[in-house]
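A.B. asks: here is a sequence with its predicted model. Questions after.
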Amino acid sequence: MRRADTLTVQELNDLRLGTLKTAVDDWETMHGRLERLADGGDGQVNAADLEKKANAADWEGVNATVSRQFVTKTAKQFGDAAAEAKSVLDLLRDTHTDFTKHKSDLRSAIDDLAKRNIYVNGNGKVSASVPSGAAAGDANDIHQPTDEELDVAQRRITRILWEATETDRIVARALRSLAKNKYDFTEQGPNSVKEADREQGEADAEYWRKEIAKGHVDGWSQDKLDRFNGMLKEQRDNPGFTELFATGLGADGTLQFWRDLADPGQGHTPDGERAKLLGEVQKNLSVSLANASHSH
């Protein structure tokens, strides 16, 4: 489920990285055990040997098809399980590293801003917090934050929280994808947050390119248009999305898509809430195309 808002200062500060580190350690142990079951080690029976023996055996009748296929497929699942565990381990390890940095960045920013009499509340909003002359000792030495300083401070805090939210969103989606099959494993998944981000961007670009290719975008429901806009907002700075989406639609296709969406004609020009939402779509689509133009 996509988060509607960014993480708050309180949520990021309260994040228990020790629990996450424990999960990393547990998955490291799990991955090691699964690898030994899949490929061998310590002289124990393993799936790779089982598959070799099954393929080399002289099967007859039903066993030549059903039994052989069952054994070889089951043996392969051990390798897939080990590969999937490696992906989970890599993602969790990367997440721990990233969130350690996010928390450190936030703490440094709050401490730095406090020295300039700028307070950051639990929701990430900044404000001037000037002590009284009596408390400070000398009113002439009290720094009064300017509006420009407050704007810069707000952008700094907002950026840190946005980056933390992106890590949270990307990893959550990647882990759900790895666990989507109840009775099967998905082999090797992404081995880093960066790789997961690019893969998700490419998947979104391909999905929406196909939706647009179906035509009749002027008939998209408000909910579908909102989902498209939310995806654009999340992926507009992701090269995995912007490059594939821009080249997939092409220049003419992009212009036609926007014309059909925003100005279908025949007296049906969008207004009200839909017009407002289209304004957001236009902004996010423009940023996506601009970022795509910076790539090869």
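C.D. replies: Okay, I see it. Numbers count the residues shown, from 1 in each chain.
A.B. asks: only C-alpha atoms for contact and neighbour calcs from this point on.
C.D. replies: Noted.
A.B. asks: quick one: the helices in the stretch 51-200 of the chain?
C.D. replies: 66-114, 133-136, 147-178, 193-213 (DSSP state H, counting those that start in this stretch).
A.B. asks: how about CSV for these, with distance to Asp49 added?
C.D. replies: Shown next, in CSV, are the helices of the stretch 51-200 of the chain (distance: least, CA to CA, whole Å):
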stretch, distance to Asp49
helix 66-114, 9
helix 133-136, 76
helix 147-178, 26
helix 193-213, 32
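A.B. asks: reformat these as JSON lines; add mean neighbour count and distance to Glu35.
C.D. replies: Shown next, in JSON lines, are the helices of the stretch 51-200 of the chain (neighbours: other CA atoms under 10 Å; distance: least, CA to CA, whole Å):
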{"stretch": "helix 66-114", "mean neighbour count": "19", "distance to Glu35": "5"}
{"stretch": "helix 133-136", "mean neighbour count": "10", "distance to Glu35": "63"}
{"stretch": "helix 147-178", "mean neighbour count": "17", "distance to Glu35": "17"}
{"stretch": "helix 193-213", "mean neighbour count": "18", "distance to Glu35": "22"}
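A.B. asks: which one of those lies nearest to Trp59?
C.D. replies: Checking the helices of the stretch 51-200 of the chain against Trp59 by CA to CA gives helix 66-114 as the closest, at 7.4 Å.
A.B. asks: how about the contacts made by the closest residue to Thr8 other than its chain neighbours?
C.D. replies: In space, and not counting its chain neighbours, Thr8 is closest to Asn123: 4.8 Å by CA to CA, 6 or more residues apart in numbering. Counting by CA atoms under 8 Å, 6 or more residues apart in numbering, Asn123 makes contact with 8-10.
A.B. asks: quick one: buried ones out of these?
C.D. replies: Buried by 16 or more other CA atoms under 10 Å: 8-9, out of those.
A.B. asks: quick one: Gly189 and Val24, what's the gap?
C.D. replies: Gly189 sits 16 Å away from Val24, going by CA to CA, to the nearest Å.
A.B. asks: with adjacent residues omitted, what lies nearest to the residue positioned nearest the centre of the chain?
C.D. replies: Nearest to the geometric centre of the chain sits Ile170, at 1.6 Å (CA atoms, centre = their mean). Ranked by CA to CA, 6+ apart and with sequence neighbours excluded, the top spatial neighbour of Ile170 is Asp197, at 5.9 Å.
A.B. asks: another structure for you, compare them:
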Amino acid sequence: MDLDALRFGNFSKLGEAVTDWEQMTKNLATLKEDAERNLKGKADKANWSGVNATVTREFVDKTAAEFADAHTQADSITKILSDTRGELISYRTQLNNAIKRASDENMTVADTGDGTFAVMGNTRPDWASDPSGNTGATDQKKVEAYRNEIQSILTKATESDNSAAKVLRLLVDQAKYGFNDASYADRDGAAKAVATAEKLAQMAKKPDDMSLDDIATFNRMMERYHDDPLFAERFATRLGSKGALQFWTEMAYAHAGAKGSELKTMKDLQSNLSLTLATASFSDSDAMQGWKKDLLAETTTNFRAAKSPNPVGALGYQVISSLMHDGQYDTEFLDDYRKDLFKADKGAGDSNTDAR
């Protein structure tokens, strides 16, 4: 964030947006309650029977759930926007205070364009020296101190602004139609979930570097976040479908024959991976749609650990099935996987069979 952009930032528009979203959240809370109590409640109590009753109840249940998800999403957006506005106003205050203190100590702070700024010490001309002979020269260490302080404020403000934009886009992208049930109390919570996902995905790309302690830490974070939609989607897409399968292949090979605590760690890893990918499967983001498509393309790929002397490993669908050990996956994705699995099985049994 540029110095002048924050220094002279007018966040009134953002404040108006927060107010609008707060009102929207209140209205949706009323609609959610009405849908739950009147729409769904009456449908549950109705003395219906037959196919139409089943279809109607399912429709009513889904409609009521959508109102609930709409309220949850609006509430998360409101809190993220409000939190971000409060942070940016705080950083603006800190920046202006720093500039004022620098000015009081005979320094000038100026925006120099393209995201840069300068802190300059002012020196009085000789004729303006005070009787003691002081020319007003500024200590260079003070200049550096103010430069570092101001840069730190701008860096934090930039991170606040960027992370808010990132999580809001991810939040909205989760559902192509309707709303999702991802709930966050503030920007920090959502941003931390995404940052943790990116960190764990990076770790999973280098499985040989992971000690048992690293895997235990990996598990703790996975266990904490595996039901978080933003975390799950970000982890899956950052690691990639092939990366996820290769990671589990490497882990299974490296810890084959594990016993005791090591075996428990690996069981926990399998479960946490399964639960995370299950949560991710419900995302409708473009990145996740690509992930699902790429995963299905790997069903007949031979996966083997890099250090394995055996050229034959496990087929993609065997690894995928192992990672579906726990969790509830998106039914549409499961149906696509089922079709690919049957096709692969038929192909293996009879290369002349045209699986349909």
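C.D. replies: Noted; the coordinates are in hand. Bear in mind the structure is a predicted one, so any value in this text is a computation, not a measurement.
A.B. asks: before we move on, back to that, which among the contacts of Asn123 of the first structure gets closest to Gly279 of the first structure?
C.D. replies: For the contacts of Asn123 of the first structure, the nearest to Gly279 of the first structure is Thr8 (26.7 Å; CA to CA).
A.B. asks: hmm, back to that, the residue nearest to Ile170 of the first structure -> the second structure?
C.D. replies: Residue correspondence to the second structure (TM-score structural alignment): Asp197 of the first structure is matched to Ala191.
A.B. asks: its match and Asp161 touch, don't they?
C.D. replies: No. With contact defined as CA atoms under 8 Å, Ala191 of the second structure does not count as touching Asp161 (10.9 Å).
A.B. asks: quick one: stretch 302-319 of the second structure aligns where in the first structure?
C.D. replies: Per TM-score structural alignment, stretch 302-319 of the second structure has no counterpart in the first structure.
A.B. asks: actually stretch 262-276 of the second structure, not the one I typed
C.D. replies: Under TM-score structural alignment, there's no match for stretch 262-276 of the second structure.
A.B. asks: going by neighbour count, list what's buried in that stretch.
C.D. replies: Under 16+ other CA under 10 Å, the buried positions of stretch 262-276 of the second structure are 265-266, 268-276.
A.B. asks: what do you get for stretch 276-290 of the first structure?
C.D. replies: Along stretch 276-290 of the first structure, these residues count as buried under the neighbour rule (16+ other CA under 10 Å): 277-278, 280-282, 284-285, 287-289.
A.B. asks: output the residues you listed in JSON lines, with secondary structure and distance to Thr19 of the first structure appended to each entry.
C.D. replies: Below are those laid out as JSON lines (DSSP: H, G, I helix; E, B strand; the rest coil; distance: CA to CA, whole Å):
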{"residue": "Leu277", "secondary structure": "helix", "distance to Thr19 of the first structure": "40"}
{"residue": "Leu278", "secondary structure": "helix", "distance to Thr19 of the first structure": "42"}
{"residue": "Glu280", "secondary structure": "helix", "distance to Thr19 of the first structure": "38"}
{"residue": "Val281", "secondary structure": "helix", "distance to Thr19 of the first structure": "39"}
{"residue": "Gln282", "secondary structure": "helix", "distance to Thr19 of the first structure": "41"}
{"residue": "Asn284", "secondary structure": "helix", "distance to Thr19 of the first structure": "36"}
{"residue": "Leu285", "secondary structure": "helix", "distance to Thr19 of the first structure": "39"}
{"residue": "Val287", "secondary structure": "helix", "distance to Thr19 of the first structure": "37"}
{"residue": "Ser288", "secondary structure": "helix", "distance to Thr19 of the first structure": "36"}
{"residue": "Leu289", "secondary structure": "helix", "distance to Thr19 of the first structure": "40"}
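A.B. asks: so which of the residues you listed is the closest to Ala179 of the first structure?
C.D. replies: Taking CA to CA as the measure, Ala179 of the first structure lies nearest Ser288 of these, at 29.9 Å.
A.B. asks: gap between Glu159 of the second structure and Asn134 of the second structure?
C.D. replies: Glu159 of the second structure is 42 Å from Asn134 of the second structure, where distance means CA to CA.
A.B. asks: now swap in Ala74 of the second structure and tell me
C.D. replies: 60 Å.
A.B. asks: before we move on, what about Arg37 of the second structure?
C.D. replies: From Arg37 of the second structure across to Asn134 of the second structure, the span is 78 Å (CA to CA).
A.B. asks: ok, now Lys166 of the second structure?
C.D. replies: Following CA to CA, the distance that separates Lys166 of the second structure from Asn134 of the second structure is 51 Å.
A.B. asks: before we move on, what about Gly121 of the second structure?
C.D. replies: For Gly121 of the second structure, the distance to Asn134 of the second structure - CA to CA - is 14 Å.
A.B. asks: check Leu296 of the second structure too.
C.D. replies: 76 Å.
A.B. asks: more crowded one of these two?
C.D. replies: When Leu296 of the second structure and Asn134 are compared for neighbours, Leu296 comes out ahead with 21 against 12, by other CA atoms under 10 Å.
A.B. asks: leaving out sequence neighbours, find the closest residue to that one.
C.D. replies: Spatial nearest neighbour of Leu296 of the second structure, excluding adjacent residues (CA to CA, 6+ apart): Tyr337 at 6.5 Å.
A.B. asks: now the helix or strand hosting that neighbour: which residue numbers in the first structure?
C.D. replies: Assigned by DSSP states H and E, Tyr337 of the second structure falls within helix 331-349. Across the first structure, nothing matches helix 331-349 of the second structure (TM-score structural alignment).
A.B. asks: understood, closing this out.
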